[in-house]
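**Student:** Predicted model, plus sequence, below.
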Amino acid sequence: MPIRIPSDLPAQNVLSRENIFVMDTQRAATQDIRPMEVGILNLMPNKMETEEQFLRLLSNTPLQINVDLIRIDNQAPKNTPKEHMDAFYRDFDEIANKKYDGLIVTGAPLAHLAYQDVKYWEKMTVVMDWARRHVQSTLFSCWAAHAAIYHYFGQHRVLRDEKLSGVYPIEVQNERDELMRGFDPIFYAPQSRYGEIPIEVYQSIPELSVLASSAHTGAHIVASNDKRLVFVTGHPEYDPESLSQEYHRDMAANLSPKIPVNYFPDDDPSKPPMVKWRAHGSLLFTNWLNYYVYQNTPYDLESLSR
């Protein structure tokens, strides 16, 4: 079954060319089932690229999914046309009374700002508290994962001296958890961040379990015992060229970035990158939707409570 998105969302054409089944609103209305309701709070500057990445991952499931694109900052992002935001995004206040089976909160390039200095931090705290009452399971990605750990558990991140950038081997720590079902013992995932929360901090929180980690990246996937919160510190949604684009952007800005680890053959940025994370990225989101969302969410979303 497909994801359901607006008929004229540009991501629909991209996904269709990749033979990914997407359904527009008119066709979905003829199916007599209760679709899953999933929101994506997109904090990235390039909204359209991030939409495609996460919608691609959500598409690999037998469930029909209605997707709402959500914004909390009314300022037009410099990398996305205002017309696109106005046409396809809903302000958080518009959906604040709605309940969702699942919510994805993306990362954001805010590593060097204190949380309180982020212009929409106050609204972020409102959303995170709202999610505990209105969402069956919320998946926080990269910066959002660290922000949520700070908000829910009062634990601070630290900043690395150098950016963690590359595709790193990750080891499954709890193969019995449904989120890790079907994973190889060692899998790969892109990383692109300065922030880090030591693994010992996660392990000290009784409500949380570290499901996958590595010596290079620390904790990679962490989940609450009630399956309502998932924290992913890397970027399984990344396209093959995402790290390359970041590297060349930083080179052009004279930031002297290091070559992403385990990414370019022979560490040669002129060569096409090696892609070895997409299958497990897809599996992660399939497992999340099935075991953390669908298998636990009530049929009547209005009965959802903390």
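**Tutor:** Good, I have the coordinates. On a predicted model such as this, the values are computed, not experimentally measured, just so you know. Numbering: from 1, shown residues only.
**Student:** contacts and neighbour counts: CA atoms only from here.
**Tutor:** Noted.
**Student:** Now do the helices for the stretch 201-306 of the chain: every range, in order, please.
**Tutor:** 242-252, 278-287 (DSSP state H, counting those that start in this stretch).
**Student:** same question, the stretch 1-150 of the chain
**Tutor:** With DSSP H, counting those that start in this stretch, the ranges of helices along the stretch 1-150 of the chain come out as 10-17, 25-28, 47-58, 82-88, 92-95, 121-134, 143-153.
**Student:** helices or strands up against the first one?
**Tutor:** The one in question is helix 10-17. Other helices and strands packing on helix 10-17, by 3 or more C-alpha pairs under 8 Å, 6 or more residues apart in numbering; DSSP states H and E, are strand 22-23, helix 47-58.
**Student:** another structure for you, compare them:
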Amino acid sequence: MPIKIPDTLPAREALRSEDVDLIDSSSASRQDIRPMKVLLLNLMPKKAQTEIQFARLLGASPLQVELTLMTTASYSPRNVAQEHLIEFYRTLDDVRDEHFDALIVTGAPIETLPFEDVKYWKELTEIIEWSKTHAFRRLGICWGAQALMKVIYGIEKFQMDAKLFGIYDHNLQHCSSTRLMQGFIDRFPMPVSRFTANQAGDIESAGLEVLAKSDESGVAMARCSRSGDLFILNHLEYDADTLGQEYLRDKEAGADTLMPEHYYPNNDDSQEPINRWRPYAFLLFNNFINELYQDTPFDLTQIKDRT
């Protein structure tokens, strides 16, 4: 089934070129099914790139997905046209009376800051609290996952000695979330790009299950078995060249960033990286949407706080 996005969203052409199944608003309204309503809180500076990455994964589901884009009102990013935000993005006040099957909170390049020093932290906290009764399930990516775990469970992040940067293999853990991880092999790759981490002991003490972790990069995914909320500390949604773009950007800026590990063939940055993680990205998001469809109430106004 297709994904419903705004008819004039610039990302539509890029998604069409990849044969992502799209549906326009008029066609969606004629289908006699309730679409899965997903709210994407996009905190990344490159909004269009992130829109494509997540729409691509959500659009691969056999279910119809209606994607709503969200931003913060208290902070306007500098790298995106204000007209784009006004036309395609909504704020908490815009959606306050609506209900969604899921809220996705993306990463953000602010992880070295204490949570309370983030300009929109108060607003983000309000969004997360609002979501407990207006979104059936939450999915956090990288800093977004850390923010969700901080607000809901009080789990702190900690600074690492150096940036964790590259493609790392992660081991699937024995857990109760068999539907979500169905089809995964015992060891699979994930892109990692962060300066901070969360301790496995803190996560488990809060009652969350660790789904995947690595000896090199630590915890990769965790989940609340009660609410079904999912916390992904890495970036399965990344394109093949995303880490390379970050690496070149840091080099040009004079930052002391090492070449991403296990990324370029033969550690030669003149060679094209190979996207070895994309099948697992599609698999995870497909499982997530299918599980959401089975668990969510048909009447979203009946959502109760299960955190």
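**Tutor:** Yes, it's here. Worth saying up front: this structure is predicted, and the values here are computed from it rather than measured.
**Student:** Please identify the most buried of the helices and strands packed on helix 10-17 of the first structure.
**Tutor:** Of all these, strand 22-23 carries the top mean neighbour count, a mean of 22, counting by mean count of other C-alpha atoms under 10 Å.
**Student:** which residues of the second structure does that strand align to?
**Tutor:** Mapping strand 22-23 of the first structure onto the second structure (TM-score structural alignment) gives residues 22-23.
**Student:** now the matching stretch: how far from the chain's centre is it?
**Tutor:** For stretch 22-23 of the second structure, the separation from the chain centroid amounts to 21 Å (computed by C-alpha atoms, centre = their mean, to the nearest Å).
**Student:** which residues touch it?
**Tutor:** Around stretch 22-23 of the second structure, the neighbours that count as contacts under C-alpha atoms under 8 Å, 6 or more residues apart in numbering are Pro2, Ile3, Lys4, Ile5, Arg12, Arg16, Gly59.
**Student:** Mean distance between it and the first structure after superposition?
**Tutor:** For stretch 22-23 of the second structure, the mean deviation from the first structure after alignment is 0.7 Å (mean C-alpha distance after the TM-score superposition for the first structure).
**Student:** Strands of the first structure, residue ranges please.
**Tutor:** 3-4, 22-23, 36-41, 65-71, 89-91, 100-105, 135-141, 158-172, 186-196, 208-214, 218-224, 229-232 (DSSP state E).
**Student:** residues near Ile289 of the second structure, how many?
**Tutor:** By other C-alpha atoms under 10 Å, 23 other residues sit near Ile289 of the second structure.
**Student:** what residues are up against it?
**Tutor:** Counting by C-alpha under 8 Å, 6+ apart, the residues that Ile289 of the second structure touches are Met36, Leu58, Ser61, Leu63.
**Student:** Whichever of the residues you listed end up buried, select them in PyMOL.
**Tutor:** Restricted to buried positions by 16 or more other C-alpha atoms under 10 Å, the PyMOL selection for these reads:
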select buried, resi 36+58+61+63
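**Student:** how about JSON lines for the contacts of Ile289 of the second structure, with distance to Ile128 of the second structure added?
**Tutor:** Formatted as JSON lines, the contacts of Ile289 of the second structure follow (distance: C-alpha to C-alpha, whole Å):
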{"residue": "Met36", "distance to Ile128 of the second structure": "19"}
{"residue": "Leu58", "distance to Ile128 of the second structure": "21"}
{"residue": "Ser61", "distance to Ile128 of the second structure": "25"}
{"residue": "Leu63", "distance to Ile128 of the second structure": "26"}
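**Student:** quick revisit: redo the helices of the stretch 201-306 of the first structure as CSV? Include mean neighbour count.
**Tutor:** As requested, these are arranged in CSV below (neighbours: other C-alpha atoms under 10 Å):
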stretch, mean neighbour count
helix 242-252, 16
helix 278-287, 20
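**Student:** so which of these comes closest to Lys163 of the first structure?
**Tutor:** helix 242-252 (11.0 Å; C-alpha to C-alpha).
**Student:** about what we covered before: reformat the helices of the stretch 1-150 of the first structure as CSV; add distance to Ala108 of the first structure.
**Tutor:** What follows is the helices of the stretch 1-150 of the first structure, written out as CSV (distance: least, C-alpha to C-alpha, whole Å):
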stretch, distance to Ala108 of the first structure
helix 10-17, 20
helix 25-28, 29
helix 47-58, 11
helix 82-88, 17
helix 92-95, 17
helix 121-134, 12
helix 143-153, 6
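**Student:** Indicate which one of those helices is closest to Ala219 of the first structure.
**Tutor:** Short answer: helix 143-153, nearest of those by C-alpha to C-alpha, at 11.1 Å.
**Student:** In contact with Ser165 of the first structure, which residues?
**Tutor:** Pro190, Gln191, Ser192, Arg193, Leu243, Lys258, Ile259, Pro260, Val261.
**Student:** will you turn the helices of the stretch 201-306 of the first structure into CSV that also has distance to Asp266 of the first structure?
**Tutor:** Shown next, in CSV, are the helices of the stretch 201-306 of the first structure (distance: least, C-alpha to C-alpha, whole Å):
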stretch, distance to Asp266 of the first structure
helix 242-252, 14
helix 278-287, 21
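**Student:** now for those, which one comes closest to Leu179 of the first structure?
**Tutor:** helix 278-287 (5.2 Å).
**Student:** And the closest one against the second structure, how far off on average?
**Tutor:** Mean deviation for helix 278-287 of the first structure: 0.7 Å (mean C-alpha distance after the TM-score superposition for the first structure).
**Student:** Output the contacting helices and strands for that helix.
**Tutor:** Using 3+ C-alpha pairs under 8 Å, 6+ apart: helix 278-287 of the first structure touches helix 47-58, strand 186-196.
**Student:** Adding distance to Asp300 of the first structure, write the ones you listed out as a markdown table.
**Tutor:** Listed next are those as a markdown table, based on distance: least, C-alpha to C-alpha, whole Å:
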| stretch | distance to Asp300 of the first structure |
| --- | --- |
| helix 47-58 | 22 |
| strand 186-196 | 35 |
